[in-house]
Structure formats: C-alpha cells, structure tokens
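Asks: Next come a sequence and a model predicted from it.
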Amino acid sequence: MLKVLFQNKSMKTILITGSTDGIGKLTAIKLVKSGYQILLHGRNIEKLNNTVSEIKKLSKNEKINGFVSDLSDFRSIQKMITDITKEHSEIDILINNAGVFKSNIQQNKDSLDIRFAVNYFAPYMLTNGLIPLLKNSNSPRVINLSSAAQSTVSLEALKGNEKISTQEAYSQSKLALTMWSFYLSQKIDFLNVVAVNPGSLLNTKMVQEAYGQYWSSADKGADILYELAISEKYADSNGKYFDNDKGTFSNAHNDAYNQEKITRLISETNKILNL
C-alpha cells in the first residue's frame, strides 16, 4: 500500500506533463487521491478538460488545474510557463513525464526531430522557466522520465542536421535528458533531480503504438513516480538514476557521466533554444 509521507499535503503542488493518459494520468490519480494539489498538462484542450473533470469526480478532490501546451512548439511551452506563473507562486514537484516515440509529424516548427523536441528540449525549457516557482518550495523535486533505451547523442541530429531512425532519435533524446538531469542536479543546489526509467514496455498507448506488445502494467511506472515524488525515502536522491526494471538506483549510459560530452550538449542546447 502506498504511503504519503509529506505533511501538509494541501500545500504541495505537483505538475505532471503528459497527464491525460498513460502513467502520467495514473500518477496524477494516485497523488490526487492522497490529497495533493495537481497541475495536469495535455496537448488537446478538450481531452485535458475531460481528464480534469474525470479525476475530480473520481477522487472527490477539487485541487486540480489543467494547462494546455503542445510540447513540440517552444512558443507554446513559453505560454504555459507564463500561464502557470500567473496562477501559482510555488511548485514543489515537477514530473517531466510527457514523451513521444512514433509520430505522424517527424519535425517540429523549428525543424528539430519531434523526439528531441518533446522528450528533451521541452522539459529543458519548462524546468528552466519554472525555476523561480520551484525555488519557492521548501524541498523541490524534479523527476525526469528517461528510459532503458539510451544511446550516444549526435549533436548534428540534435540540431536537426542529421536524419536518424525513430528508435535512434528516441534513445538519443532519452540519454540527452539523463545527461541534462545530472547537469541540473549539480548546477542548482536547491533542487533534488532524479532521472528514472519507469520500466520497459509498460502497457501504455505509446508502447502499444511503437511495439504492439507490453511486459508490465502501467501501474508499475505510476507507482515509482508516486514514490519518487513524495516519499522521504527519496529526499536525498539528487543526481541519481533510478532503473525501475531493477527496482533500484543504478548506472545510466556512460555518456551521462562524461563531463566533456555534457558540456557540449548543454552548450548546443542553449544555442538552439537561444538561452
């Protein structure tokens, strides 16, 4: 049975991206039922509103807000940052859950691969934009959804100058996210940043579309996100990688510990995003 270990639940505000289905939605339901204030995110406004209404009815908890953004569109992300900042002065936990594997759209408006755009650039932008709100929390956490699939990042592919396969783009985007997670954990001392593989081939829409099969229930992923978000057990896990296939903290790809490669990745990322 999941235990809530933070006090003053009503004061804890948790933002979950990609929370209109899959493990994002399941995690939101678990947290809402435990009394936390949840900020849902979705790309489709109608689906988002329906999800907000559904979870409110299911949980009998009215502390739910929805924010819409197309995470492949950097201008849309900036608008969501502005919208959240207008309504909230503090975020305690940010779960960068949204991700994409297969897509009808291969590039975003800036000619970047859609996997890099949504899986890496979006959480990078969103988290940096919400740093002032995270700083207002007593114990802010950032949880980044990585994957068992990680492969060396081609900076040319990152910039949209090299075409690579869907699988390779996905794997590279997840390693980029993990590398940045470790960088962020060192750069901002008040954050507790964890990268997590929620489990391989969980029963989600993205996995079904990509592989047509699954190994484990989506609840496996939601359970670990719930625990990483609110359990005191993970209060001092900054800069670590949790592998839910193993059920423990483990080592990510070797490149995630290569400071030279991390520095080049962050430098190119900031150039692309004009930061």
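Replies: Thanks, I have the structure now.
Asks: Please count neighbours and contacts with C-alpha atoms only from this point.
Replies: OK.
Asks: Report the central residue of the chain.
Replies: By CA atoms, centre = their mean, the chain has its centre lying nearest to residue 96, at 1.4 Å.
Asks: Excluding chain neighbours, what is closest to it?
Replies: residue 144 (4.9 Å; CA to CA, 6 or more residues apart in numbering).
Asks: Can you list the residue ranges for helices in the chain?
Replies: Using DSSP state H, the helices of the chain run over residues 22-33, 45-59, 74-87, 114-116, 122-129, 131-135, 155-158, 166-187, 205-211, 219-230, 259-273.
Asks: Okay, one more to line up with it:
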Amino acid sequence: MDGKVCLITGATGGIGLEAAKALARMGATVVLVGRDAGRTEAAVAAVKEAAPSAQVDWLRADLASLKSVRELAQTFRSRYPRLDVLLNNAGLIIDRRQVTEDGLEATMATNHFAPFLLTNLLLDVMKATGPARIINVSSDAHAAGKLDFDDLQSERGFIGFRVYGTSKLANILFTRALAKRLEGTQVTTNALHPGVVRTGFGHNTQGFFRHLVKLGAAFMISAEKGARTSVYLASSPEVEAVSGQYFYKCRPKKPSSAARNDALAERLWQVSEQLTGVKG
C-alpha cells in the first residue's frame, strides 16, 4: 500500500480505527474522518503508535449533514491529488427517530445518503487515480430491512433496528448500482458484513437494543477481527478486478433477494440523487 491514500469514515474507534492501523502498517497514507476533534486526534495518535512511520491525517465531518459531507469532499480534494481507497465505514443505530438539518431521518442520512454523496463527489479523483477501490461496510442486518419509497424517512413508524437494516440494504444496493456505473473504469466497489463486532456501536441507544448489545458482547468478535474483511477488500490483489459483490470473512456471500434486485437499486439511486443533490 506504499504511496496509496486511504480515506476512512467512522475512524475514531472500532472497525474503522483497526482498519486504519492495518492499512497504515502496510505503508498507506490514512486519512481519518471523525465528528469529534478530540476523539479523532486520539485515533490519529493510536494509528501512529501502531505504525510509527505512517503518514496519518484527519478531517472533521458530521456525516448526518449533507453540507458537512460536501465540505469534507472539498477539503480532501484540496489536500490530496489522489484517492486509492474510500472506506465508507461510519454507521449509526438509534432507537428514537431523529431528523437531520436536511430533513432526512438520521440513520439513513448517516449510513446511506452520506456515503452516497461522498462517493459521488470523489469519484472523478478515484477514476483519475485508478486502480482504486470503494468499500461500503454493510451488515447481515440488511435482511431485516425493507425500502418503502413512500415512507423513506420512517415518518409512519420507527423501529430502530429495522431502519438500520434498511440502511444496510441500501448500502448493498448502492454498491450494485455503482459497480454498473464503474464498468470500464479502473475503480471497483464492494460491500461487506464485518461480523457481529464488540465495539461501542449501539451504546447510544436505550431500552431493549442497548441491553441486547451488552448481553451479546461476550459472543462478539473483536474490532480487529471485524476489520479484516475491510482491509482485505482495500488491499488484496485477489479482489483487484472484483466489483459489485458482498463479502463476509474475506469471501463473497450471497445477500438477500432484495439486495440483489437491480430495479430496486436503480430506483434507490435516482431517489438518492434527488435527495442529496448529486447530478448525473
């Protein structure tokens, strides 16, 4: 990974931080994205401790804000002429419906619309860099999701885990639609399930899901293990030409039937363009 630049969202802890450490050890320049300056600076220090000779940078962004995502892309472009790996890792689950400044439900805003917008804003840089890779961290929870285009913002009913599952379904559908658009370029894109990972994820929820996370912690894998498939997709020559697939434990896995529905993927792409303001 020497000379390669990797941009990682949700990099202040858990899977994102462990992926950053691993890629930095391989020689990559890693750019961490976080919302909180203090936590992101601490993550940079952790990566430098793991890989003392690595080039490590950080950018601040609130992925629940489309304006902030646009500023993130603009700042990155002003600092770096290339982007070899975009790891869309940041994820959110909440148990009470929240609406962002853009009028979007917060889970979908953070987990789907933010990576959709960020990826599209950086695509020309990645095409110019090529070969380059876009990696979207999804989840097997996608099987519990259902896209209702008449209620995409969950105004008629909000169940946190179901909405989270829908956002993860959106990640896979986005990956499929993007892969088609990238045919003939040197840019690939794949999605993955990291496993059930023991991190701080879900600790900001209340009630049943928070207790479920605590009870299940003993059976979860470490963040380091959870990052392995992300690192594999970012660096392995084995998947250099693979695109549009869903991976688990560094191997392709068949996602749900809804996640393989190309008509659904195209409709989601069109709606996402409209809601994020992406053109083309």
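Replies: Yep, that arrived. Just so we're clear, the structure is a prediction, and the values are computed from it rather than from any experiment.
Asks: so what corresponds to the residue nearest to the centre of structure 1 in structure 2?
Replies: Under the alignment (TM-score structural alignment), residue 96 of structure 1 pairs with residue 88 in structure 2.
Asks: residues touching that match, list them.
Replies: Going by CA atoms under 8 Å, 6 or more residues apart in numbering, residue 88 of structure 2 touches 8, 9, 10, 115, 134, 135, 136, 137.
Asks: which residue lines up with the third one in structure 1?
Replies: I take that to be residue 10 of structure 2. When structure 1 is aligned by TM-score structural alignment, residue 10 of structure 2 is paired with residue 18.
Asks: Turn the contacts of residue 88 of structure 2 into TSV, including neighbour count and distance to residue 146 of structure 2.
Replies: Formatted as TSV, the contacts of residue 88 of structure 2 follow (neighbours: other CA atoms under 10 Å; distance: CA to CA, whole Å):
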residue	neighbour count	distance to residue 146 of structure 2
8	25	27
9	25	25
10	22	24
115	23	19
134	26	24
135	27	22
136	29	19
137	25	18
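Asks: Mind putting these into JSON lines with distance to residue 175 of structure 2?
Replies: Listed next are those as JSON lines, based on distance: CA to CA, whole Å:
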{"residue": "8", "distance to residue 175 of structure 2": "17"}
{"residue": "9", "distance to residue 175 of structure 2": "17"}
{"residue": "10", "distance to residue 175 of structure 2": "18"}
{"residue": "115", "distance to residue 175 of structure 2": "11"}
{"residue": "134", "distance to residue 175 of structure 2": "9"}
{"residue": "135", "distance to residue 175 of structure 2": "8"}
{"residue": "136", "distance to residue 175 of structure 2": "7"}
{"residue": "137", "distance to residue 175 of structure 2": "10"}
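Asks: Now the two most distant members of the residues you listed.
Replies: Spanning the widest gap among the contacts of residue 88 of structure 2 are 10 and 134, at 14.9 Å by CA to CA.
Asks: one step back: how near is the match of residue 96 of structure 1 to residue 136 of structure 2?
Replies: Using CA to CA, to the nearest Å, residue 88 of structure 2 is found at 5 Å from residue 136 of structure 2.
Asks: Tell me how many other residues crowd residue 120 of structure 1.
Replies: Residue 120 of structure 1: 30 surrounding residues under other CA atoms under 10 Å.
Asks: I figured it hits residue 171, correct?
Replies: No: here residue 120 of structure 1 lies out of contact with residue 171, judged by CA atoms under 8 Å, at a distance of 10.8 Å.
Asks: Spit out the residues that contact the two alike.
Replies: The contact sets of residue 120 of structure 1 and residue 171 do not overlap (CA under 8 Å, 6+ apart).
Asks: what sits against the corresponding residue of structure 2 for the residue nearest to residue 96 of structure 1?
Replies: By TM-score structural alignment, residue 144 of structure 1 lines up with residue 136 in structure 2. Listed by CA under 8 Å, 6+ apart, the contact set of residue 136 of structure 2 reads 87, 88, 89, 171, 172, 175, 189, 190, 191, 192.
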